[in-house]
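attaching a predicted model along with its sequence, questions to come.
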Amino acid sequence: MTDQAVDTSGTAAGSAAGWATGEFFGRERELKALRADIERAGLDTLAGRKAPRARVLLIAGRPGSGRTALAGELAAGLAGDYPDGILHARLTDPGGERVPTDRTARELLDDLGIASPPGAGEDELSAMVRDALAVRRQLLVLDDAVDAEQVDPLLPDNPDCLVVATAQGPLTGIPDVRPCTIGGLDTASAVALLGRSTGAVRITVDPTAAHALAEECGGQPAALTLVGGWLAARPNASVADVTKRLHDMPAGPEQPTGARPLARTFRFVYESLSQPTARMLRLLSLAPAGLVDAHTASALAGCSVSGAQSALDDFAAFGLLRRKSGRQYEVPGCLAPMMKALMEDRDRPTEVQLARARMLERTVRQLQSCRAITDPDGSPARKKLAGLPRALRFSNAPEAAEWLRVRQPALLASAGIAVEDGDLDTLARRLVAALVRALAAHRGAEAAAPDLYGLHRLVLGVAERHGLHREQAAALLNLADLDARTGRMQEALTRYRAALDAGRAAADPYATGRAMESVGGTYQEMGDWQRASDWYGRALEQRLARGEREDAARLYGRLGSVHTYAGRYGEGLRHWRAAAAGHRRLGDLAGHARALSEVARVQEYAGRPHESLRTCQEAVECARQAEDVRLQGALELRLADTLDRLGDPAAAQVHRSAAEALLGEEGSAYEIRSTSPRD
């Protein structure tokens, strides 16, 4: 998803919330045909049926033909007809890789303000998009589609919505779609676009040369933008001379005829660059998700940040990059393949690998800085942060959070690149770990869960590739936790058991104990009390054998809860009393009080109200000694309820008044939190 889609023709389209048009050249006939196609009766209407889905308008053309700009102009003109706004999704990365449908759907849901479940699959997420659009009147722009399989799952089942798609060819498989095929601009529009960069005077003094240059560029907006930027940087160069030089420039025979004007123009501009600048441009094809900032360019080229920023500004002026929000740039999809081909031809593989490693290492350090700024002053992380170069530091947490928000697509892509590389796995693990910590620190684990799920899967892939059992167990535990949180219990069980095997292979007692306890917790959530108590018992045996008394006390409580839910009150009492004794030995008065309150609860369930009353009074005294006012107030309320059931309303009122004095306005809304998440 992009905040601003800017076509290489130079026409700007607005954000997902609404498109703000800039200067637009030509295409009047195409715009008229597209608007007419909206009103055209579809096949369902002609057959007497109500249209079941949104109408799809297709703009087909080669990369660099201005199809994105045309889609933006059309959407801007139609914005008033779609009060719920405009959504924009790009279906192909600048490097040419198709964007998975689940990623596109997740980004659309984010724009709609709908939380997407972590780990959800393509079908579930695309169904959520369709459900959300089913009750809206919205315009959806799907840019640079590879095929119909990318578009079809996202089509709203709502004829009040409209979909505008761009692609290189027809989207076979989507019914009732007539492509609007575009080629080069007409000569007048092409010359006007050229004059926007060069200035009107240079066009006026030699209109014949300007027309010839426009024809040499095939009327393609991307090619015209490149040569216009080159001329603008050289005010003394004549249009006629550039036209001749461009005409003499060879185009690779491997290029299709329609792609040669852009390839020739790109080569012309590229060869005018200095050697270091040309090398930087080639290496920008490594930029994750095609997104570049000064730090990325600096690390790739091995130059200063200020020098990289100056070069990026020049590239944007030439049309070699697109300006995005802030000081971020994007590699145009129509130029990225040519930049990559030059890199593969001119740069040695070892140099490319080194550049990629420098870029990822810089990203790790920025992420560490982004995370550290959230720690309090004087903390070890902040002291370490002070030792970083000024260019890598953030002045405050909001600045770091904004950087993380803007760079997140590139950061997630960086993690994928690092893992896919295979030769940088140590760096990949550091990068993913730093990104996980930064996202959790600034967005919170709950909000970042969908992205964290993907990152944990990347870690799992690296761990499995290299037989790193400890990292494998950690990744599986994290993934299983997210599965359990979203209700995918069977998937969670499978991963917890796999984590147990990995933990045993690594001889990691923490991972094995955590996995056994989590398996028990999952069975508890599923209501399988027998299996839950069995797995809790296994985890308890390990904790006791290792002398981990605090964890053992917690597990006694979990066993007490499970037995209570199963109606085995005797076993429940035994384990809750063991939990209370464990907390008492640890000197944890608050934990002791909570465990005693659970003993009282089970005694009441078992039909022993007087014993429950005495135990509850003991728990209140423990909470008072622990100076835990909130816990003491909650226990006073429980004591009052017990007295009511025993037929002593006067005493119950005394304790209820005491609770109100302790809890204030919270009153009876406060509940005791026991050691089990189900309690």
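That came through, no problem. Because the structure is a prediction, the values reported are computed rather than measured.

every contact and neighbour count from this point should use C-alpha atoms.
Noted.

before we move on, which element is the most centrally placed residue in the chain in?
In the chain, the residue lying closest to the centroid (Cα atoms, centre = their mean) is residue 451, at 4.7 Å. Using DSSP states H and E, residue 451 sits within helix 449-466.

try it against this one:
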Amino acid sequence: MTDQALDTDGARLSDGVAAESHFLGRTRELKELRADIERAGLDTLSGKKPPRARVLLIAGRPGSGRTALAEELVRQVADDYADGVLRARLGEPDGTPVPVERAARQLLTALGLTAPPGAGEDDLTEALRTALAGRRTLLLLDDAAGAEQVDALLPDAPDCLVVAVSAGPLTGIADVRPCTLGGLDTKSALELLTRHTGSVRITVDPRAAESLVEACQGQPTALNLAGGWLAARPKAAVSDLAKRLHAEADEGTPLGRVFRFVYDQLPGTAARILRLLSLAPAGLADPHTASALAGCTVGAAHTTLDDLVALGLLRAVDSPLPQYEVPGCLHPLLCALAETHDRPAELQLARARMLERTVRLLQSCRAITETDNPDAREKLQGLPRALRFPSPRAAAEWLSIRRPALLASARLAVADGELDTLARRLMSQLVRAMVAHVGTQAAAPDLYGIHGLVLDVAERRKLPRERAAALLNLGDLDARTGRTREALVRYRAALDAGREANDPYATGRAMESVGGTHQELGDHDRAADWFGRALAQRLARGERAEAARLYGRIATAHTYAGRYGEALRNWRAAASGHRKNGDVAAHARALSELARVQEYAGRPQESLHTCQEAVEWARRAEDVRLQAALQLRLADTLERLGDPAAARLHRGAAERMLGEEGQESCENEPEREHGADACEIRSASVED
């Protein structure tokens, strides 16, 4: 019996009972745990209705089989919980607690629910409790670092059950039913060894096998390591291994002794790869990770990883792609070995190689989606074959499967507080790959976390340019999810940071975003003022294309405010600017908006003339949708002017262009072109 890995996303929802497991022993513990589920709690005994879900605690040292016991309990009782099973891991392999907000968001995602990017811990946990209210759900919370994590995720639903796995007690949670694990019973421990070695080697020398179980103190992970070592050496005697372990009985824990013995027998390359896997983000590795860390080929790394799985030193993750997990109980032992055998500079170089490989894979993952971009195709062909994906679908699958490790890589890249070139590139490529394959909206929670990491480091290290970029990106995400006032605060802070860094792009972008936010809030006077400030900067820098676009934004704000004279003046300036810049399509759209405002202002004849001019420019731009929309507008204007025959001609022309089914969408075409958010949202990250 071993600790079983949860899914790599950290949370999932299961609707049925898992397949029959190969669980060994723990009969007494399982019986007691199942009895505790039905046992009356303190609230019930006092005549009150239980306010929250019951909590069962499985406590034990890492390597004691605590997660396997929890999984077996869940398998046995899952049928009693009609709304399925939720799983979440609350600890990183190195023991770092997973933030409650991250765990809550993962659980909500497993339920098929979404929460706004950037939502705080209280909002997320409240949403989770609301989602679970009235449900009969079983929650398995693995690797809980303390009572605070479990308490924050505890449903206010007495029909739910929480099974928590932790190294110690959960003091502070009422009515917790603890189950503390020791070693396996001898019979089960011997059966576990038999699965590795076969029955003959155990039955021919039962005393030696029992002595080996005693040396391992019945700890499942230690027994797995011992069994894996014996399986790899068919001629090795069980008694010799038992004697060796007994001779070192005073040195550390049973798991530590068995691990050191197995590690000492590894070939040099395998031992080095195993040590360096302590650097793998989130304890998750694939052949590329191991190859980059050790500086060997991907094929050699893949073979070594499979060999380490056979020895029990790694777990193979159930995944369409080869992926491996470092057992949490072995992580501190690997870290200690790396510190002893590898110089700090070597570890730093290995980490840099791993992050560089991740950057190149992300580049390849994004580039394969840009089939119409010659530069992207050339860059893709320049990558080694091992780093190229066969299809966009394969790239998307890799991105999805490796997502937890990639996000952990981002956290690792900024953990030391230095935004060096490699960290910048990693952040940039991760954001771009997610947007390319998932879309900005779907990836928003992850993007929010990435930009939040950059902001934390930028503030700590006093880097105003990076701070401005992070605030702009966070403001964009807030604005897209309806958190308009929060976005306004972000944009104003970004403006201050951009001025401090003397970054004209950041300051101009921030001023325009502040204006757009005020417009979203309905304060059109302030919107026009901020757009005007951004326009003044663009004009001073000679950025004519951006200036022409900003004239349009100012005109839109004045139109909403009912100041048609100002709106007409700015639309004329926008149209003139686009014409001078040679942007025929933008010129046509500006003229179409000018005609709209002229109609609002009660000037139908001027509107008719301007609209006819816009049709001609749209024809030159070969913009069929805009031509059709303008023909419909001409038809409406002519009807108001009392010329229904001419109106029918223009309406028929529009229908011939796009067909009757596209008529409704065409009528609003110019409005979409110059809507409230005409500002292109760009990242300030450096392009590789």
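It's in. Since the model is a prediction, treat every value here as computed from it, not as a measurement.

now the TM-score, please.
The TM-score (TM-score structural alignment, normalised by the length of the first structure) is 0.92; 667 aligned residues with a Cα RMSD of 2.5 Å.

how big's the offset between the helix holding residue 451 of the first structure and the second structure?
Mean deviation of helix 449-466 of the first structure relative to the second structure after superposition (mean Cα distance after the TM-score superposition for the first structure): 3.0 Å.

returning to that earlier point: so what's the nearest residue to the residue nearest to the centre of the first structure once chain neighbours are set aside up against?
Among residues not flanking residue 451 of the first structure along the chain, residue 118 sits closest, at 7.4 Å (Cα to Cα, 6 or more residues apart in numbering). Each residue near residue 118 of the first structure by Cα atoms under 8 Å, 6 or more residues apart in numbering is listed here: 449-453, 482-483, 486.

cool, and residue 308 of the first structure?
Going by Cα under 8 Å, 6+ apart, residue 308 of the first structure touches 294-295, 297-298.

let's see if you can find the most crowded of those residues.
Within the contacts of residue 308 of the first structure, neighbour counts (other Cα atoms under 10 Å) peak at residue 297, which reaches 26 neighbours.

now name the helix or strand holding the aligned residue in the second structure for that one.
Counting by TM-score structural alignment, residue 297 of the first structure corresponds to residue 290 in the second structure. Element membership of residue 290 of the second structure, judged by DSSP H and E, is helix 287-294.

corresponding residue for residue 330 of the second structure in the first structure?
Using TM-score structural alignment, residue 330 of the second structure sits opposite residue 335 in the first structure.

and the equivalent of residue 370 of the second structure over in the first structure, how close does it get to residue 381 of the first structure?
Aligning on TM-score structural alignment places residue 370 of the second structure opposite residue 375 in the first structure. Remark: distance between residue 375 of the first structure and residue 381 of the first structure (Cα to Cα, to the nearest Å) = 7 Å.

with neighbour numbers in mind, choose between the two.
Neighbour count, other Cα under 10 Å: between residue 375 of the first structure and residue 381, residue 381 has more, with 17 against 13.

for burial, what's the neighbour tally of the nearest residue to that one once chain neighbours are set aside?
Nearest residue to residue 381 of the first structure, sequence neighbours excluded (Cα to Cα, 6+ apart): residue 372, at 5.3 Å. Close neighbours of residue 372 of the first structure, defined as other Cα under 10 Å, add up to 26.

mind listing what residue 634 of the second structure touches?
608, 611-612, 647, 650.

what is the nearest of those to residue 601 of the second structure?
residue 608 (12.8 Å; Cα to Cα).

count the residues that sit near that closest one.
Other residues lying near residue 608 of the second structure total 22 when counted by other Cα under 10 Å.

so it touches residue 596, yeah?
No: counting by Cα atoms under 8 Å, residue 608 of the second structure stays clear of residue 596, with 9.5 Å between them.

show me where the stretch 401-550 of the second structure has helices.
Assigned by DSSP state H, counting those that start in this stretch, the stretch 401-550 of the second structure shows helices spanning 403-413, 421-437, 440-461, 464-480, 484-501, 504-520, 524-540, 544-561.

output these as JSON lines; include the columns distance to residue 666 of the second structure.
Shown next, in JSON lines, are these (distance: least, Cα to Cα, whole Å):
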{"stretch": "helix 403-413", "distance to residue 666 of the second structure": "40"}
{"stretch": "helix 421-437", "distance to residue 666 of the second structure": "28"}
{"stretch": "helix 440-461", "distance to residue 666 of the second structure": "25"}
{"stretch": "helix 464-480", "distance to residue 666 of the second structure": "25"}
{"stretch": "helix 484-501", "distance to residue 666 of the second structure": "29"}
{"stretch": "helix 504-520", "distance to residue 666 of the second structure": "24"}
{"stretch": "helix 524-540", "distance to residue 666 of the second structure": "27"}
{"stretch": "helix 544-561", "distance to residue 666 of the second structure": "20"}
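
just checking, what packs against the longest helix seen in the second structure?
When the second structure is parsed with DSSP state H, its longest helix is helix 344-367. Here helix 344-367 of the second structure touches helix 287-294, helix 374-381, helix 392-401, helix 403-413, helix 421-437, going by 3 or more Cα pairs under 8 Å, 6 or more residues apart in numbering; DSSP states H and E.

deepest in the core, which of those helices is it.
helix 287-294 (a mean of 25; mean count of other Cα atoms under 10 Å).

what does it contact?
272-273, 276-277, 280, 297-302, 305, 322-323, 350-351, 353-354, 357-358.

rewinding a little: what spatial separation is found between the residue nearest to residue 451 of the first structure and residue 458 of the first structure?
Distance of residue 118 of the first structure to residue 458 of the first structure, given as Cα to Cα: 14 Å.

returning to that earlier point: helix, strand or coil for the residue nearest to residue 451 of the first structure?
coil (DSSP: H, G, I helix; E, B strand; the rest coil).

could you find the counterpart of it in the second structure?
Per TM-score structural alignment, residue 118 of the first structure is aligned with residue 117.

now swap in residue 443 of the first structure and tell me
Per TM-score structural alignment, residue 443 of the first structure is aligned with residue 438.

how close does that match sit to residue 653 of the second structure?
Taken as Cα to Cα, the span from residue 438 of the second structure to residue 653 of the second structure is 39 Å.

please identify which of the helices and strands packed on helix 344-367 of the second structure is closest to residue 583 of the second structure.
helix 374-381 (23.4 Å).

got the contact list for the closest one?
Taking Cα under 8 Å, 6+ apart as the rule, helix 374-381 of the second structure contacts 364, 367-368, 370-371, 388.
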